[in-house]
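Visitor: got a sequence here, can you build the structure:
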Amino acid sequence: MGTKFKLLFIVTIMLLALAIATIVNVSLNFREYSIKGATEKATMTAAIVKDGLTAHMVNDMMDKRQYFLDQISNNHSEVKSLWIVRSPQVTKQYGAGFQSETLRDDIDKEVLQSGKIVQTIQEGTDSIILRVSVPYVATTSQPNCLQCHNVQRGETLGAISMEFDITNMRNAGMVTILKILAINLGFIVIVLFLLNHYVSPYMKLFSSMQEGITKAYSGDFTHKFFTNVKGDARHIAEQLNTLFSKMQETFGNIKYNLSTFIPQGCVASKDPLQEAKSIIGELSDIYKFKKTIELDIDKETVYKRIIDALEYKFDIHEFAFYQVNQSSHERKLIYSSTDKAMCSDHVNHNANLCRAFRTQSDVISTEYIDLCQACHKQDGFYVCIPFSINDEYSIVLNIAAKNESEVSQINAMTPSIKNYFEAAKPVIESRILTAKLRDTSLRDGMTGLYNRRFLEEFIDQVISQANRKDETYTVLMLDVDFFKMVNDTYGHDLGDKVIVELANVLKKSIREADLAIRYGGEEFLILLHNATSEGALNVAQKIHQSFAALTFEVGMGETMKKTISIGIAKYPSDADSIWKTIKFADTALYEAKNTGRNKIVEFQADMFKGEDF
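Guide: Predicted coordinates for the structure are as follows:
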């Protein structure tokens, strides 16, 4: 039902209610007025009868009283019947009187006993009868009733009862009510016609406004408002057209423009303004995130920021975050919210087993049974999101879910999560490049080993960590025997080859926790972390033997072999600082060279002849 019809319906109901109230009020008043009028007429008739009977009595004409009563009944058509009743005192004094003057019903008896007027109404479908019984009370005024009757003043001498037919009054009332009803109905029709005539243009304008607002919710501000009404209504329509035109220019393409910053699907809403608000909020959050990570020192800190966003912004609590080397296909766990891995361990050595990394597409467990063979959660729910940083690194996010509904929620958040990855991408690339440049400055270009500059930066970390955790370090100082002779005899190219091969031997002979450094020229240094004396000696012997076993071609079909000398010192058993330990290892190396070379010498206190270090 339209607004106009609702308005007309409400007005009709109100007018009908008013008409009904008016008719009911008129009916009640008319009935009351009719009864009151008949009652007054009955009282007046009773007074006439009383006076007439008194006159008959005074003139000794009481035997003619019936004629008098019949005349009153016959000359008044509305008087259906009229009779008088004697009280017991009068009957006792003068006799029973005429047969018609006896008690007819309980009403007559009640009036004689109470001395009060009693009236009743008998309504039928065809007629309405008013019965009125008026008492005749003895008085001492003219005429003095006590002169003729043996009664006390105020006693009831008799009663005059009349029945009035007031059917005509009721019929006249009904006709009046019908006229009033007809007038009211006519008035309602006229009011509704006028209301429809004058309200319809405003209702059309209102409907046009509704249609325009509905379109505006969908981002369409092209609606035009028209009205035939003059004055304020037309002015409002013109203002709305101007407003919508400006809004179309301002907001009409806002979704398209904002989508250049955030891909479509990140924020979904049927209301483009609400969607724009959400997109702007998303852009603001991403901008704050990017401004924050731009000042972070390394990619690990940026990864921590992403993990914080996953936990606190997206409310994801069960996930694993991996970094993948795209060249070696090795995967490194950066963070896991649980101790239990979602993927098999062998995936870390071959990232191609990860479906998300291999296909570079999102893996959603609800799309197919046992979708990713490498995932442990075959009976569970998960979403895996890959993201390429550059040609060298990718990241993979594994998110666990409890049910299909949660998978759908995560899938809906995936575009926003990728926005954070996209914002972090240039910063991570920059930190990777910075780390590479720094690593290059800290490594020897020929051997790939760390250089002395790195050692100088690393020592402070070693000392603070070793003192805090009671850790030990064993220092091996190595030197190629008679290396200058190689350069002088065979040239620097062969000398460089000897250096490179020794570096390769060192790399193969130490653990990941240990550190090999090209200390300078043909001199190398090794830091063995938490190694026993026996273990350190075994490493030194392994290096010594492996290098001695190498054969170098010097040209013209000739070959040569080289040996190394090694000095060993231990921290903190030999010295109270790493630098002093390095000095003592160098002292042991010097002892090895001075005592014949091609040997391994462990530092002894009596070897150091210098001043206090």
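Visitor: CA atoms for contacts and neighbours, from now on please.
Guide: OK.
Visitor: distance-wise, check the closest residue to residue 510 other than its chain neighbours relative to residue 526.
Guide: Excluding its sequence neighbours, the residue lying closest to residue 510 (Cα to Cα, 6 or more residues apart in numbering) is residue 539, at 7.2 Å. Using Cα to Cα, to the nearest Å, residue 539 is found at 10 Å from residue 526.
Visitor: output the longest helix belonging to the chain.
Guide: Looking only at the chain and at elements set by DSSP state H, the helix with the highest residue count is helix 3-58.
Visitor: summarise which helices and strands it is packed against.
Guide: For helix 3-58, the packing partners by 3 or more Cα pairs under 8 Å, 6 or more residues apart in numbering; DSSP states H and E come out as helix 65-75, strand 128-137, strand 156-165, helix 167-217.
Visitor: how about this one, so we can line them up?
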Amino acid sequence: MRGNKKILAIFAGILLSFSLLIIAIVVVSFKSYVQKREFVQAKIVASMVEGGLTAHMNAGVMSQRQLFLENAKKSADALDIWIFRTDKVVQEFGKGFPNETVRDAIDKTMIKTKKIQEVIHDDLLNPTLRITIPYIATAHSHPDCLSCHTNAKEGDVLGGISMVFSLQQARYNSIMTILRIFGISILFIILFIFVTSKLLKPYVGSLIYIKESLEKANKGDYSTRIKLMGDNESTEAFKWLNTLLEKLQEMVGSIDKNIALFVSDRRQTFQDPLEKSKFIIEDIAMLYRFKKVIEQDISKQIIYQRLVKFFKEHLKIENLSFYEVDIKKDTRTLIYEDITEDFCHASINTSVNCRAFRTNSIVASDDFESVCQACKLKRDYLCINYPIDENISLVINIKPKDSDALFQSKKAIGYIKNYLESARPVLQSKILTEILQKSNMIDGLTGLHNRKYLDIFMETRVLEYKSYAIAMLDIDYFKKVNDSYGHDAGDRVLRGLSEIFKKTIKKEDVAFRFGGEEFLIFMPTSKDAYETIKKIKDMFEKTIFEMGETSLNKTLSAGISYYKEDAPSAWQVIKNADIALYDAKHSGRNKIVLFKDIKEKDQ
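Guide: This is a model prediction of the structure:
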């Protein structure tokens, strides 16, 4: 019944609105018609008065014009009529009767503008229309105005006539017309509602049941069933709808139960399980596409870049830092950072200093005051640790701008873990591959890069540098160590020299074990090459190697060559450095020889 009344009320409202619109149009039109009618009548009266006054003037009976104006007032059914002279007429013919003067601002405005003035006084009880019409001097009238008014010129205002008409009868007629239209409209609406109610009653009840069931289904409640009613066709349609709702309830329940196993908590909450299932499926599809892409990536660094891009673009995370923790070395390496700032002091001794890594948990600044001692700045933060394997763990650090942003970041934790979990097996594979590649490129005794890596380096990496120096180094009389103390002692000397390399060379320098007791150092900062090698030579010479009851120290010889200055290619630079080393070995040992000095000596 409520639905039936609502539909009828809507129809009634539409019809009533339409009726009021018609009434409004009628009122405006009627008012405009009355104004135009009175205006036309006023112009006729003004023309008649003008002609009458002219006739009175020609007949020499201007003294009787007041009687004429009174008759014109009665004939026009006007409330008042008066004429008035302008200054030029007064100067020539005098002021006239006392009532023939400019009475108000409307008369003055007409004289000033030379235009008809039309003013409605919309009084509630006695509405009036005031019209003031000018008499314009012209030589084209009959008789000629300028022939009598000698002090006037073409277009001057000689005077005017003002008339006031009552609009009371017009308003009464307008109100009666409106009431008739309104009454007819009400009768039509009542008749329409009665007929429509009879026709719609059997169908409205059915629509109400359908509406209520579909409203609940739209909110995720598919348990409601439509009551069977109406004719056979309606009953059949209701059965189909009920069957559809049953299938939807069963399907959505199954989807929600099974698909939710694949994803973590979402940031959104859903009333409708079908909508929830839709978004979960979208998440799974995106996760699948992400995993397929990273499986084809070359290195873990590219995967890290993709993770950062997803966190920033899809999860809208700002001020993000991304770290890789080397569990065995107990160090943490920065992979990505939005804003460089001295925020977290956990890059070394990470297992102790990084609370998220140490506890393998999520750490948030609102957990407790100064919850993480490594975080030095007083601001909101969120840290997430995620182990990849026994060697590597990832730490995500988010620094939200305020507490609201921190709350939103916490909602993204499920997504972050989903993508880290998806990337985990691929990262494990990339890390294992890197370990295998690295072990194949590292000398097992010294921990330096081996000759195989040197070949790759010279064909690829060296092309990045515009200038560099290469030094070849060789331990003097190394064979005597092996012969006198054994190969274990020789290995200790080799390892000792390797440790000096690691402590002395710059971060961008690269050290290789070239073969036996011979080493190669690649130095991009060529101007510091000699000082670097001299420092290594001096440190090695001062190093004491304990050999049981005795001890020894060794010296080394080195040769240095510079790219472009000594040779145009990398392998030629190595060859030149080897020549310089040979010269050092055969000219007394324990010295450093520059290839350019050999060239100058030969020249």
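Visitor: structure 2: which residue goes with the residue nearest to residue 510 of structure 1?
Guide: When structure 2 is aligned by TM-score structural alignment, residue 539 of structure 1 is paired with residue 535.
Visitor: which SSE is that match in?
Guide: Per DSSP states H and E: residue 535 of structure 2 is located in helix 529-542.
Visitor: and that helix, how far out from the chain middle?
Guide: The gap between the average C-alpha position of helix 529-542 of structure 2 and the chain average comes to 58 Å, counting by Cα atoms, centre = their mean, to the nearest Å.
Visitor: for that helix, name the packing helices and strands.
Guide: Helix 529-542 of structure 2 sits against strand 469-475, helix 487-504, strand 556-562, with contacts defined as 3+ Cα pairs under 8 Å, 6+ apart.
Visitor: and the residue nearest to residue 510 of structure 1, how far from residue 320 of structure 1?
Guide: Counting by Cα to Cα, the gap from residue 539 of structure 1 to residue 320 of structure 1 is 37 Å.
Visitor: turn the helices and strands packed on helix 3-58 of structure 1 into JSON lines, columns for distance to residue 263 of structure 1 and mean neighbour count.
Guide: Rendered in JSON lines, the data for these read as follows (distance: least, Cα to Cα, whole Å; neighbours: other Cα atoms under 10 Å):
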{"stretch": "helix 65-75", "distance to residue 263 of structure 1": "105", "mean neighbour count": "14"}
{"stretch": "strand 128-137", "distance to residue 263 of structure 1": "88", "mean neighbour count": "23"}
{"stretch": "strand 156-165", "distance to residue 263 of structure 1": "93", "mean neighbour count": "24"}
{"stretch": "helix 167-217", "distance to residue 263 of structure 1": "21", "mean neighbour count": "16"}
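Visitor: out of the ones you listed, nearest to residue 326 of structure 1?
Guide: Counting by Cα to Cα, residue 326 of structure 1 lies closest to helix 167-217 out of the helices and strands packed on helix 3-58 of structure 1; the figure is 46.9 Å.
Visitor: mean per-residue distance, the next helix or strand after the closest one to structure 2?
Guide: Heading C-terminal from helix 167-217 of structure 1, the first helix or strand you meet, by DSSP H and E, is helix 232-251. In the superposition with structure 2, the average deviation recorded for helix 232-251 of structure 1 is 2.2 Å (mean Cα distance after the TM-score superposition for structure 1).
Visitor: buried stuff in the following helix or strand past helix 232-251 of structure 1?
Guide: Later in the chain than helix 232-251 of structure 1, the nearest helix or strand by DSSP H and E is helix 254-258. Of the residues in helix 254-258 of structure 1, those buried by neighbour count under the rule 16 or more other Cα atoms under 10 Å are 254-255, 258.
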